[in-house]
Every structure is written in C-alpha cells, then in structure tokens.
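1. Mind looking at a prediction? Sequence and model below.
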Amino acid sequence: MDFELPQELATLRQRVLEFVTDKIVPFENDPRNGVYTVEDSLREEMVALTRAAGLLSPHGPREYGGLGLDHRSMAVVFEAASWSPLGPLAFNIQAPDEGNVNLLHQVATPEQKARWLPDIVAGRIRTVFSMTETATDGAGSDPSLLQTQAREVNGGYVISGRKYMISAAIGATLNIVMARTFDVAGRDLGATMFLTDAGDPAFKIDRMLETIDSNTPGGHAEVTFDGLFVPHEDVLGQVGQGFRNAQVRLGPARLTHCMRWLGQAARCHAIAVAHAGRRHSFGKTLIEHQGVGFMLADNEIDLHVCRLAVWQAAWLLDRGDYARNETSMTKVLCSELLGRIVDRCLQILGSIGITRDTVIERIYRDIRPFRIYDGPSEVHRHALAQRLAAHGPFDAVTRCYPMPAPR
C-alpha cells in the first residue's frame, strides 16, 4: 500500500478543510441546528454553498454529477468534510443518502438510475432505507427474522408491515424497503428490496423516536406500511436477493461511517489539545500533567490506528475485494476507539465539555449510537467468531483461511 497522497487529492483535502472551517462551522450555532434534528432549510442552504464550491457529493458517480472518488480518496475527503458535525450534510455524504447512492449505482436498472440518482447526488431530495424492525415484531440485528411482507398481485406487490428506527423519514422522497416476498401462489421467495414513494399515504409515520443523537434530518421514526402497492418495475435488484444485494450497501457504508466519525473525533481532539495547552492547574498547563497528557497521547494513537484501518479496508474495496472481514473489524475498532477519544476530550474540558460552548457535547451524544447501528459490535464479533470456529485464524497478509501454522 502507498500511503502518500497524490497531489491532486492533497489539494482537494485542503480545499475541503478550508471550506468546512470557513463556511460550515459557523452554522453550528444556527437555531435550525436543533437538539434532536437538523432542519431541511439549513441542510439545503449548506448544500447550495457546497455545490457552488464544486465540492458536492464526492462519492457520487461523475455521470450523475458527483466527484466520482474511489474509496481511498473518499476516506481522505470524508474525514476532512466531517471536521464539523454538519459537514456530512453540507457535502451530501450523510447516511442514509450516501449508502443509497452506492446501492442504486451498483444494483439498480439503467432506468431506475436515470430516475433517481441525478436528484440524490445533487442533494435535491433525501432518501430512506427501511430494513430494521422492532425486537418484538421482527428483524433487528438478525435480518432472518424479517416480518414485513410483500405479496405479489396483478402488476406488482403489496407491502405490509412495521419498521423501527427508520432514519430521515420526514421530508424524504425515496424509500428503499426490505420485505419478505411471496409470489401469487403464496411461496416465500426470500427478501427483496423495493423502491417506494415516501409520500405515499400507505406509508405512515406512527411516531418519532427521541434519541440521543441529532445528526439526521427527519430524525428517526417508527413506521407502518399499510398495503403499499409497488409496481414490478420498482423492484430493486432481483426478487429474493435482497439480503445479498444489501451487502453491496452495508459493507462500504460501515466504512464510510468510520470516515465521517474520524473527522469529528479529530475535531474534538484538536479542541482538547488547545484547551489543555492554555488552561493552567496547580502551576502547570493541563497538558503538562501526565493524567491529561497521557489521555491526549492515547487519542493520537487511536486516531492513527483507526485511520490506517480505514485506509486499508478502502484500498481493498478499490481492488474489487469484498473485504468482509476488514470492514467488519474496522467498524468495531473505529466505533469503540473513536468513542473513547471523544469521551476523553469531554473529560479534559471538564464542565465546559458538557455544555454547548464547544461542539464536543454534541459529538459525544451523536457518536455513541455508532456502536449500535450498521451492526452492533457484539454482532460483528459473533460473526468473526463463527468464521474462526469454521475456518481457524484469518491471515491478514494472504487474506485467506486458515492462517498457516507457525513452524
């Protein structure tokens, strides 16, 4: 692996950092940047600025108006763009839209791409990915428990069921729905993804969930599909291949989450270093006390390790490698280490850290759910343990099972 940034990418990174610092950070105190959600008017204003700067949608395919970056370049640019918690929204790289762009680009038909990708990449519309269900009603961490059904009728399918923790539903245009599919004879064909209209009256938002995070426009909701009709041409991918096609989205999306949180953790670290360098206690600056200095040193180590893990997994994806082990391990590693970084930063700032006088308080709340969504750490560990039980240790050099026995 070559870790040296090409000059073009280094220049783009600097442009992104300067743009975020000058144009996006000032919006952090905007009243539309609410406690539980970000208003769409603020997102649209920021997107317009980013579009004018020629920086919008670095992940988006060039043919649909994006910058068309590969995963390694995205790792660099996403981290820089996420120096502010509002950066992912401003650059149109926030979940679920970013992952849905990749999913559509990889799986959709040419007609579906032409219909949806230009508006999503341009930031004109928002999207939803409806997969998770409540613990009592169906699929959470175990997608095999999927209860939402799509039954084939004349001309298409009718979807009925309930979903939980559905992000960005309010104000969205496109809703990608995962449902267990049955043909006209009642045979279970497996899970399928469908492209649906988020404004259809048969899609109902039952209640908004009050969560500790605040970085998703439209918030998080519990929703119901009450006989929602979807024509055959709006099936996304192949009937019965929903889980397989979902991995096209979920693997890279776990990695892009890591990229975004790297930027925000680095911002918290910079704030903590500056504070520890000017704040005095017992005759020294805070950073001169080992208790604080060692915490900051640990932050440096953890940021370095996470960045290397992200770059390696991104490099593998760019080679066309599914990188299942790497994306899973990287997601666990980053969600836990980056969370610790933000926690240390809040501790170093003391009482200031728990106020909105700095951005650390908000990032602290927002980053905690990272250990849960896109697969809790425990589920990823379980999957890795199952592969260990079946195949033995994984050789990270040759990238195969089993790892050669030492001589």
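-> Perfect, thanks for sending it.
2. going forward, measure contacts between C-alpha atoms and count neighbours the same way
-> Fine.
3. which stretch of helix or strand covers residue 152?
-> For residue 152, the enclosing helix or strand under DSSP states H and E is strand 149-153.
4. Following that strand in sequence, what is the next regular element?
-> Next helix or strand after strand 149-153 toward the C-terminus (DSSP H and E): strand 156-167.
5. tell me which strands and helices that following strand is in contact with?
-> strand 127-130, strand 149-153, strand 220-231 (3 or more C-alpha pairs under 8 Å, 6 or more residues apart in numbering; DSSP states H and E).
6. Name the next helix or strand downstream of that strand, please.
-> Heading C-terminal from strand 156-167 (DSSP H and E), you reach strand 174-182.
7. just checking, what packs against that following strand?
-> The elements that strand 174-182 packs onto, with contact taken as 3+ C-alpha pairs under 8 Å, 6+ apart, are strand 127-130, strand 149-153, strand 188-197.
8. another one to put next to it:
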Amino acid sequence: MNAGFVPLLPAERLPLDTVKRQASLFAASPAAGVLDRLPLGVAVCNSARQIVYSNEKFRELASLECESALLVGKRLGEALSCLGAGLEVGGCGTSELCRSCGMAKALLASLTQPGMTHGECSVARQGNNKLESLDFRIWIWAMAYGGESFHAAILTDIRAEKRLALMERIFYHDILNMVSGMRGICELMREEEECARNAELELLTFAAERINDLILSQRDFSLAEHGEYDVASNKMGTLSLLSDVTGLMRREPSARGKNLVIDGDSADVFFISDRKLVTRILVNMQKNALEATKAGETVTVGCDQDGGFVRFWVRNPGLVPDEARPQIFRRAFSTKGVGRGLGTYGMKLFAENYLDGEVGFTSDAASGTMFFVRLPAANKA
C-alpha cells in the first residue's frame, strides 16, 4: 500500500443494464481485438469505477480463466480478489483499508484532475488456498467514448521486481554484518598477536575493509538507480580528500608497476558535499585511469577551484577510441570486456543526479585522456 491517505470513494454503482450496455459498446469496438493482444493488463471502467471491458492479460493478472463478460460490473479491487474489497458493502474503494491504497489514490486522482495518473499497489488476496500478494504498477486516465465518460487502466505485474529489491536489501544487510564480524576479529587478533604477525593482520584487515567498501558501493549504486539514495552534507578539503583516495588506490592491484601522483599545483579548497559519493566518484576515476595505463606510465590526479565550484581531475597517457566516445557514460558500456561498464556510468549518475555536478572527459594524442568531476562548493541545503 502507498504512503498517504485518500478519501473513501463513492459506493454507488450504475444499474446493471447500463453497465451491460456499456460493456457491449466496448466489446463491439475494433480496439478490443487489439487490446486483447497487448502484453499489459488493460481494464476500462465507467464513471462508477465498474469494469466494462478487460483484456486477456488483465484476467491473467487477476488469476482468472474467464471471459471478459464475467468481470463486467466489478471494480478493480474486486476483480483482483483484494481482501479489502470485501470489508464493506460498497466494495472496492469504500473500506478504511482503501485509504492507503495506491490504486484508490490513482483512481481518485483520475476522477478529479485531467491527464494520466499513476501509482503502485500491493493487493493481499486469497489464492489457491493460501494468502498471496499481488504487486503492480498502475496508470489511469479519463477517456470519452460513445458520448459517455470512462477511465482506462493499465496494470503491470511488478512482483519479480519487488522480490528482487527485497532480496537485495536482505543480501546487503547480511553480508555487511558478516564482513563487520571479520573486521572485528582482525582487530582482536591485532591486539593479541605479537608484532611479527602485524604485517599479515594489516593485509587481512585491508582486504576486509576493501570488501566492505565494494559492498557498500554496490548498495549505494543500487539505491541511486532507484532514486532512493539519501544525500548527506559533509564539509571537507579537496586536497585532503584527494590524498586519502590516492593513498588507497596506490595499494590496488591495478596500480602495480605504475606511478600515481598528485599534481603539485592542486588547490586545497573547502567544500560541502556527500563525502561518500564524492569518494566513490574519485575511486572510479582513478581506477579507470590505472586500468587504461601501461606499466611504467604515470597517472596524474589534481584538484582546483572553478568559480563557485571545485573540480577533481585524473589524467592518463592513453587515448579513448573515437567509436567509444559517444557511449563512454552509457550503462554497461565498457572497452574492457563483458561485465564491466558501471564505473563511468556510476560517476555520472552520482555527480549529476545527486550532487548537482558535472562529469566529462577530454582525450587527444597530445595530452592523453582526462576525466573530471565539477561540483558546487556548497550544496543546496
């Protein structure tokens, strides 16, 4: 059920002969044959929210093997066997449970305002002798046909999407707890073991911390793609942050045999942003540059002030191929092979969708390739 409450919808229904006449009107329409072949659930309701037409996919969503005529006169929640639809004599939209229903909210909006409305809804229903949940996304809009007013609804089943989101949340929660336990054990061993073992423990601790960072990075990426990431406000210095990230990246396998240096003219400027997201962007920028650099070559990083913005940049001697340039920030595109391509996409997603920044690059034979991120010195808050 969606957050937020809606008023109860009217219980009154149109006479059965009127509903049947409207159903015959739609059954004879040429559009009925087309709608029956759509891979989306479609239902048309009259002004009293009673179904006068439903296509095959809608009936499949409702888990009903029946003709469209058998649903005529029912309301959407009733056709979908929602438990809340049977709590009041008025049916769907008239019980207290309906006040928080995403479908009722979309229906009410379509009755009171022009244009298409949409929402998400979770319907609890009794099916196959067990309680089950039907999750769907719904779009509703008003339409006129045969001189009368109707509302068309499109429903898509999002149960698989919801299950995957739940599994992701459980996975991240459980695996982060396990890694946290590993780090705790490392700390205990560090305190108890002799100094001769400290180097090995440091390496083990570093590995556990990197695993933790990778998991958090993927979790944040998933939240950001779904528009659910909560941006924090942290005050930090550009040079201090860049030094921390660069020190970390020098220990990465991709940095072996290569030089990673900070430009001597880098400026130390205080700015306000989400430290975690900025760190993710800088890590991706440096990692991509190191992976594109040959042994013995140098990757240079820097930071400066640009008006009311701060800018971080990473330069490597390589060249981005002409055919790859238009796609460099596209999701899942990579010049490094299958299964890659979230680095540059993630940089742009975080910087431009959440930090009001800008990500870009230049690449030419004379100066190599430079990626940069430009961020406001102060956030909107």
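-> Received it, and whenever you're ready, just let me know what you need. Fair warning: this is a prediction, and the values are worked out from it, not measured in the lab.
9. Could I get the TM-score for this pair?
-> Superposed pair, TM-score by TM-score structural alignment, normalised by the length of the second structure: 0.25. Supporting alignment: 156 aligned residues with a C-alpha RMSD of 6.7 Å.
10. out of the helices and strands packed on strand 174-182 of the first structure, nearest to residue 349 of the first structure?
-> Checking these against residue 349 of the first structure by C-alpha to C-alpha gives strand 127-130 as the closest, at 36.5 Å.
11. Please, where are all the helices along the stretch 1-150 of the second structure?
-> Here the stretch 1-150 of the second structure has its helices, by DSSP state H, counting those that start in this stretch, at 16-27, 30-35, 56-61, 76-79, 102-112.
12. cool, the stretch 301-407 of the first structure as well?
-> Counting by DSSP H, counting those that start in this stretch, the helices of the stretch 301-407 of the first structure are 324-349, 360-367, 377-391.
13. relative to helix 360-367, how tilted is the longest one?
-> The one in question is helix 324-349 of the first structure. Between helix 324-349 of the first structure and helix 360-367, the angle comes out at 150 degrees (axes from the mean of the first three to the mean of the last three C-alpha atoms, to 10 degrees).
14. which strands and helices sit next to helix 324-349 of the first structure?
-> Contacts defined by 3+ C-alpha pairs under 8 Å, 6+ apart place helix 324-349 of the first structure against helix 242-278, helix 290-318, helix 360-367, helix 377-391.
15. Distance of residue 209 of the first structure relative to residue 176 of the first structure?
-> 20 Å (C-alpha to C-alpha, to the nearest Å).
16. Comparing the two, which shows the higher neighbour count?
-> When neighbours are counted by other C-alpha atoms under 10 Å, residue 176 comes out ahead of the other of residue 209 of the first structure and residue 176, with 21 against 15.
17. Now do the same contact list for that one.
-> 127, 128, 129, 130, 193, 194, 195, 196 (C-alpha atoms under 8 Å, 6 or more residues apart in numbering).
18. which pair in the residues you listed spans the largest distance?
-> It's 127 and 193 that sit farthest apart of the contacts of residue 176 of the first structure, by C-alpha to C-alpha, at 14.0 Å.
19. contact partners of stretch 206-226 of the second structure?
-> Here stretch 206-226 of the second structure has contacts from 172, 176, 179, 180, 182, 183, 229, 280, 346, 349, 350, using C-alpha under 8 Å, 6+ apart.
20. any idea how far the last one is from residue 221 of the second structure?
-> Which is residue 350 of the second structure. 8 Å.
21. Return the most buried member of the helices and strands packed on strand 174-182 of the first structure.
-> strand 127-130 (a mean of 24; mean count of other C-alpha atoms under 10 Å).
22. for that strand, packing partners?
-> Under the contact rule (3+ C-alpha pairs under 8 Å, 6+ apart), strand 127-130 of the first structure is packed against helix 97-107, strand 156-167, strand 174-182.
23. residues touching the nearest residue to residue 42 of the second structure once chain neighbours are set aside, list them.
-> Take residue 42 of the second structure and drop its neighbours on the chain: the residue closest to it by C-alpha to C-alpha, 6 or more residues apart in numbering is residue 154, 4.7 Å away. Shown in contact with residue 154 of the second structure (C-alpha under 8 Å, 6+ apart): 40, 41, 42, 43, 138, 139, 140.
24. With residue 75 of the first structure instead?
-> Residue 75 of the first structure touches 256, 259, 310, 311, 314, counting by C-alpha under 8 Å, 6+ apart.
25. what number of residues lie near residue 370 of the second structure?
-> Count around residue 370 of the second structure with other C-alpha under 10 Å applied: 23.
26. Check for me that it belongs to a helix.
-> No - applying DSSP: H, G, I helix; E, B strand; the rest coil, one finds residue 370 of the second structure to be strand, outside a helix.
27. That one touches residue 359, doesn't it?
-> No - between residue 370 of the second structure and residue 359 there is no contact under C-alpha atoms under 8 Å: 10.9 Å.
28. ok so, going back, export the helices and strands packed on strand 174-182 of the first structure to TSV and tack on distance to residue 116 of the first structure?
-> Listed next are those as TSV, based on distance: least, C-alpha to C-alpha, whole Å:
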stretch	distance to residue 116 of the first structure
strand 127-130	10
strand 149-153	22
strand 188-197	10
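29. Between those strands, which one is closest to residue 118 of the first structure.
-> So among those, strand 127-130 is nearest, using C-alpha to C-alpha, at 12.8 Å.
30. Residue 80 of the first structure: which of the contacts of residue 176 of the first structure is nearest?
-> Looking across these and measuring by C-alpha to C-alpha, the closest to residue 80 of the first structure is residue 127, at 23.7 Å.
31. Just to check, the closest one is in contact with residue 177?
-> No - Residue 127 of the first structure is not in contact with residue 177 according to C-alpha under 8 Å; the separation is 10.9 Å.
32. Quick one: residues contacting the closest residue to residue 254 of the first structure other than its chain neighbours.
-> Using C-alpha to C-alpha, 6+ apart and skipping the chain neighbours, the partner closest in space to residue 254 of the first structure is residue 331 (5.9 Å). By C-alpha under 8 Å, 6+ apart, the contact set of residue 331 of the first structure is 254, 255, 257, 258, 377.
33. how much space between residue 331 of the first structure and residue 243 of the first structure?
-> Taken as C-alpha to C-alpha, the span from residue 331 of the first structure to residue 243 of the first structure is 19 Å.
34. still on that earlier bit, let me have the helices and strands packed on strand 156-167 of the first structure in a markdown table, adding distance to residue 348 of the first structure as columns.
-> Shown next, in a markdown table, are those (distance: least, C-alpha to C-alpha, whole Å):
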| stretch | distance to residue 348 of the first structure |
| --- | --- |
| strand 127-130 | 37 |
| strand 149-153 | 50 |
| strand 220-231 | 31 |
